[in-house]
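# this one's sequence-less:
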C-alpha cells in the first residue's frame, strides 16, 4: 500500500508529514521505556524482517496481490512506540533506496502504514488479552485478530486522506468499498504471517515478545479442595539470556526471504495499485508518465537509484539482480534500524544516570 507521489496534493501531504513527524517524535520518547540492551538490536532486526517480508507479494484475488504491512507484528514483538519507529525506518529505506513509495508521500505512508496499523492493532491486541485466558495461545490468537483488522483500517485511513487531498476527482464511496474489500483479503495473509511469527518467537523465547509480558497465568494451589492463587514470593532475578542466537536466526531468515524467496513473489499489482487503476486514482500519474523525461512532475526523486525497483543496476540476470537488491536492503535496514534504536536506548541510559538537580534534590529531602 505504498502511496506514490502524485496521489495526494501538496498541502495534505505536508500536513500528513507534520503528523508523521509528531508521531515519530512521541515514539522516540516512548521507545526509551520499551527498549533495553537486549531488545535494541532485536528492534533493528524486526525492521529488517518486515522489509524482507514486504517483498513477498502473495495473490489475494484475480489480478491482485498483497503484502505484509507489518505494523501489528512490530508492535507486538517490540512495543507500540518502537513499532512506529520500525515502520518508519522500513518506509524511509524503501523510499530512498528503492523508489518504493513517494518521498513527498512519505508522511502519508508513515501515517497510514505505520501509525494507524500500530495503534489499531496494538489497541485491539491489548483489549483481547484482557478477556482471553492468560496464556501463550491467547497471544497468538490476539495477534491474528489484531493484524487482520489493522490492514482494512489502514486502507480506510488512506481513503480518508484521499477524500481530503486526492488529486483526481473520483467517487470516494466506491474507492472506500474497493480499498476495504481487497484489504480485508490482504489482512488474512497479514494475520497468518503475524500469528505464525509471533507464535514461533514465543515458542523459543517468550521473554522477547513485548506483547506477551505479564500473560503467564498465576500459580494455583489447592487449599481445602479449592484452587486459589498462590501468594507472590520474592524471586531472584533470572540471569539475562543471550539474544545472539535469535538475532542470527532472524537475520538469516530475512536474507533468505529477500534474497531468494522474493523471486517467486506474485507480480500482480498490490491492492492500492489495483484499486487506483480501476477507479482512476492514478489518472494524473499515467498522464505524467507520457511526458518526456525531465518534464515529468511526479517522477520519483530516487528513480535513478542503483537499487530502484528492487534490482541492482547493470546486473542483467533478473534473479541475481533482485536477490542482491533484497539482501542489500535487509543489510541496510538492520544497520540503520539497530543504530537508531541503540541511540534511543543510550539516551534513556543517559537520562537515568543524570544526577538530580539541586532543586529536585532539596525537594526530595
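Thanks, I have it. Predicted, not measured: the structure shown is a model, and the values here were computed from it.
# C-alpha from now on. contacts and neighbour counts both.
Will do.
# ok, which stretches of the protein are strands?
For the chain, the strands defined by DSSP state E occupy 58-61, 64-66, 220-223, 226-229.
# what does the first one contact?
The contact list for strand 58-61, computed with Cα atoms under 8 Å, 6 or more residues apart in numbering, reads 65-67, 182, 185-186, 189, 265-266, 268.
# likewise for the last one?
Under the criterion Cα under 8 Å, 6+ apart, residues 218-222 lie in contact with strand 226-229.
# which elements pack onto the top helix by length along the chain?
Using DSSP state H, we find that the single longest helix of the chain is helix 318-353. Contacts defined by 3 or more Cα pairs under 8 Å, 6 or more residues apart in numbering; DSSP states H and E place helix 318-353 against helix 10-34, helix 39-54, helix 80-98, helix 244-259.
# put this next to the first one:
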C-alpha cells in the first residue's frame, strides 16, 4: 500500500506530513517508556524483519498480490509507540533507497501504514485480551484479529486521503469498495504472518513480547499443605543466558536476510492491492516519477547486476542491513535519552523552601 507521488495533491500531502511528524514525535517520547537495554536492539531487528517480509508479496486474487504492512506485528512485539517508529523507519528506507512509496507521499504512507495499523491493531489486541482467558494462546488469537482488521483500516484511511485530495476524478464509492474489498483479503495474510511470528517468539522468549507482559504464572510452592506463590526471582538470580537476547537477535537477523536475499525471488510479481485498484479505476492517471528513480537500488534490484536473482537478493540483503543499522541507532538513542532523563531526575537536588 505504498502510495506513489501524484496520487494525493500537495495541500493534503503536506497536512498528512504534519500528522505523521506529530505521530512520530509522540512515539519518540512514548518509546522511552517501552524500550530498555534488551528491547532497544530487538526493535531495530523488528524493523529489519518487517522490511524483509514486505518483499514477499503473496497472491490474494486473480492478478493481485498483497504484502505485510507490519504495524500490528511491531506493536505487539515491541509496543505501540515503538511500533510506529519501526514501520516509519522501514518506509523511510524504502522511499529513499528503493524508490518505493513517494517521498512527497511519505506522510500519507506513515499515516496509513504505521499510525493507523498500529492504533487499530493494538486497540483490538488489548480489547480482546480483556475478555479472553489469560494465556499465550489468547495473545496469538488477539494478534491475529488485530492484524486482520488493521489492513482494511489503512485502506479506509487511504480512501479518506483520496476524498480530501485525490488528483483524479474517480467515484469515491468505487475507490472505497475496491480498496476495502481487496485489503480484507490482504488482511488475512497479514493476520497469519503476524500470529505465526508472535506465536513463535512467545514459544521461545515470552518475556520479550511486549503484548505478553504480565502473563507469567507464578511458581507455586506447597507450605504446610497449602499452595502459595513462590517469591519472584531477582534479576541476579536469573541465569545470564536466560536474560540475553543475542540468540534471538541473531536468529531473527539470519531469518530476515534469508527472506529478503533468497525467498523474495519467489514472491508474487502481480501488483499489490493499491496498485491494482489504481490501475483499474484510473487513480494513477497523474502518478509522478519517483524522485529516487535513479537510485542504484530502485525497484529492489542492484543496478548493473544483470542476473535477476542475484540483483534482487543483494538489494534485499542491503535493505535489511541498512534498516537494522538505522533502526537500532534510532532506538538506542531513544533508550539513552530515557536513561539520561532518569539519571537527571534521580540526581536532582531537592528544592529547599
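Thanks, I have it. Please read these numbers as outputs of a predicted model, since none were measured by experiment.
# give me the TM-score for these two chains.
Here the TM-score for the pair of chains, by TM-score structural alignment, normalised by the length of the second structure, is 0.94; 348 aligned residues with a Cα RMSD of 2.0 Å.
# which residues in the second structure does the longest helix of the first structure align to?
Mapping helix 318-353 of the first structure onto the second structure (TM-score structural alignment) gives residues 308-343.
# how much does that stretch stray from the first structure?
Mean deviation of stretch 308-343 of the second structure from its aligned counterpart in the first structure after superposition (mean Cα distance after the TM-score superposition for the first structure): 0.3 Å.
# buried stuff in that stretch?
Neighbour counts using 16 or more other Cα atoms under 10 Å place 309-328, 330-332, 334-336, 338 of stretch 308-343 of the second structure among the buried residues.
# re earlier: what's the closest of the helices and strands packed on helix 318-353 of the first structure to residue 165 of the first structure?
Proximity to residue 165 of the first structure, assessed across those by Cα to Cα, is greatest for helix 10-34 (5.4 Å).
# and the contacts of that closest one?
78-79, 81-82, 84-85, 88, 104-108, 110-111, 115, 161, 164-165, 344-345, 347-348.
# how about that helix: buried residues?
Residues of helix 10-34 of the first structure classed as buried by neighbour count (16+ other Cα under 10 Å): 10, 12-14, 16-17, 19-21, 23-24, 27-28, 30-32, 34.
# what's the most buried one of the strands of the first structure?
Counting by mean count of other Cα atoms under 10 Å, strand 64-66 has the highest mean neighbour count of the strands of the first structure, with a mean of 25.
# that one vs the second structure, mean deviation?
Relative to the second structure, strand 64-66 of the first structure is 0.2 Å off (mean Cα distance after the TM-score superposition for the first structure).
# for that strand, grab the matching residue range in the second structure.
Aligned by TM-score structural alignment, strand 64-66 of the first structure corresponds to residues 64-66 of the second structure.
# and residue 140 of the first structure, how far from residue 288 of the first structure?
For residue 140 of the first structure, the distance to residue 288 of the first structure equals 45 Å [Cα to Cα, to the nearest Å].
# so which of the two has more stuff around it?
Between residue 140 of the first structure and residue 288, counted using other Cα atoms under 10 Å, residue 140 has the larger neighbour count: 23 against 17.
# surely the more buried one touches residue 197?
No - applying Cα atoms under 8 Å as the test, residue 140 of the first structure and residue 197 come out as separate, 9.1 Å apart.
# which among the contacts of helix 10-34 of the first structure end up buried?
Listed as buried from those are 78-79, 81-82, 84-85, 88, 104-108, 110-111, 115, 161, 165, 344-345, 348; burial here means 16+ other Cα under 10 Å.
# which stretches of the stretch 101-250 of the first structure form helices?
Residue ranges of the helices in the stretch 101-250 of the first structure, as given by DSSP state H, counting those that start in this stretch, are 106-109, 117-131, 136-165, 172-204, 244-259.
# can I get the ones you listed in JSON lines with distance to residue 49 of the first structure?
Listed next are the helices of the stretch 101-250 of the first structure as JSON lines, based on distance: least, Cα to Cα, whole Å:
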{"stretch": "helix 106-109", "distance to residue 49 of the first structure": "18"}
{"stretch": "helix 117-131", "distance to residue 49 of the first structure": "16"}
{"stretch": "helix 136-165", "distance to residue 49 of the first structure": "16"}
{"stretch": "helix 172-204", "distance to residue 49 of the first structure": "10"}
{"stretch": "helix 244-259", "distance to residue 49 of the first structure": "5"}
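# so which of the helices and strands packed on helix 318-353 of the first structure comes closest to residue 122 of the first structure?
Among these, the nearest to residue 122 of the first structure by Cα to Cα is helix 80-98 (6.6 Å).
# what helices or strands is the closest one leaning on?
helix 10-34, helix 39-54, helix 71-78, helix 106-109, helix 117-131, helix 318-353.
# reformat the ones you listed as JSON lines; add distance to residue 231 of the first structure.
Formatted as JSON lines, those follow (distance: least, Cα to Cα, whole Å):
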{"stretch": "helix 10-34", "distance to residue 231 of the first structure": "28"}
{"stretch": "helix 39-54", "distance to residue 231 of the first structure": "31"}
{"stretch": "helix 71-78", "distance to residue 231 of the first structure": "29"}
{"stretch": "helix 106-109", "distance to residue 231 of the first structure": "48"}
{"stretch": "helix 117-131", "distance to residue 231 of the first structure": "22"}
{"stretch": "helix 318-353", "distance to residue 231 of the first structure": "32"}
